[in-house]
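In: When you get a sec, could you give me coordinates for this:
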Amino acid sequence: MDITPKNLIHHELIGLTTKIVASTAPNQIGLKGKIVDETRNMFMIEKEDHRIKKTAKEGVTFVFMLSDAKVKVNGKLLLARPENRVQKRR
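Out: Next up is the predicted model:
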């Protein structure tokens, strides 16, 4: 199943490129990279210099870059174990 703006929050996010556009932690705004791991409350994002930054999902607005669109998502919508979020009804 292809990732679309409509099904993004119910899809596997590891491997997607993301950028933080708003955050309760101002030093994280502008962080961009590829999601390499995910837990219930956190993303691990690999930056271009190959360093990995951990960021909370709650209190953050992400923009995910898909092949044909950019999708802005409130991190609060992503709060769940990845395996549980993917199984939720769409």
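
In: Please make it C-alpha for all contacts and neighbour counts, starting now.
Out: Will do.

In: This protein: helices as residue ranges?
Out: 82-87 (DSSP state H).

In: which residues touch the nearest residue to Arg40 once chain neighbours are set aside?
Out: Once flanking residues are discounted, Arg40 sits nearest to Arg81: 4.1 Å by CA to CA, 6 or more residues apart in numbering. Contacts for Arg81 (CA atoms under 8 Å, 6 or more residues apart in numbering) come out as Thr39, Arg40, Asn41.

In: next up, for comparison:
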Amino acid sequence: MITSKNVFYHELIGLYSKVVKSYNEFLVGINGNIIDERKKTISIETEKGVKIIPKNVSIFHLLLPNGEWVEIDGKILVNRPEDRIKKKYKKL
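Out: This is a model prediction of the structure:
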């Protein structure tokens, strides 16, 4: 089960996401369902089409299946999903 404590270790595809901060101001406000995740990018399906968001310059709000919102810095997510399980993270 995905929780705010273990979201780093899970696949993000299917979660609803919002870009809340970014070095690129044109990315802020993009929201929709995550349809693909690569090493350095997340693809979000919006009402206007698919947008590809670089992870390392963005901060995301993710809606977890239990209804909880979690804020996550994209820099933490920069890695292939299958490789993130091997990483160690500091407790927040």
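
In: ok so, going back, what do we get in structure 2 for the residue nearest to Arg40 of structure 1?
Out: The alignment partner of Arg81 of structure 1 in structure 2, by TM-score structural alignment, is Arg80.

In: Repeat that for Lys32 of structure 1.
Out: Going residue by residue (TM-score structural alignment), Lys32 of structure 1 aligns to Asn31.

In: From what I see, that match and Val19 are in contact.
Out: Yes. Taking CA atoms under 8 Å as the definition, Asn31 of structure 2 is a contact partner of Val19 at 6.4 Å.

In: Could you tell me how far the residue nearest the centre of structure 2 is located from Ser4 of structure 2?
Out: Centroid-nearest residue in structure 2, with CA atoms, centre = their mean: Phe60, separated by 5.6 Å. Distance, Phe60 of structure 2 to Ser4 of structure 2, by CA to CA, to the nearest Å: 13 Å.

In: What of Leu15 of structure 2?
Out: For Leu15 of structure 2 relative to Ser4 of structure 2 (CA to CA), the value is 13 Å.

In: Next, show the common contact partners of these two.
Out: Common neighbours of Leu15 of structure 2 and Ser4 (CA under 8 Å, 6+ apart) are Leu64.

In: Return the residue of structure 1 aligned against Val50 of structure 2.
Out: With TM-score structural alignment as the criterion, Val50 of structure 2 matches Ile52.
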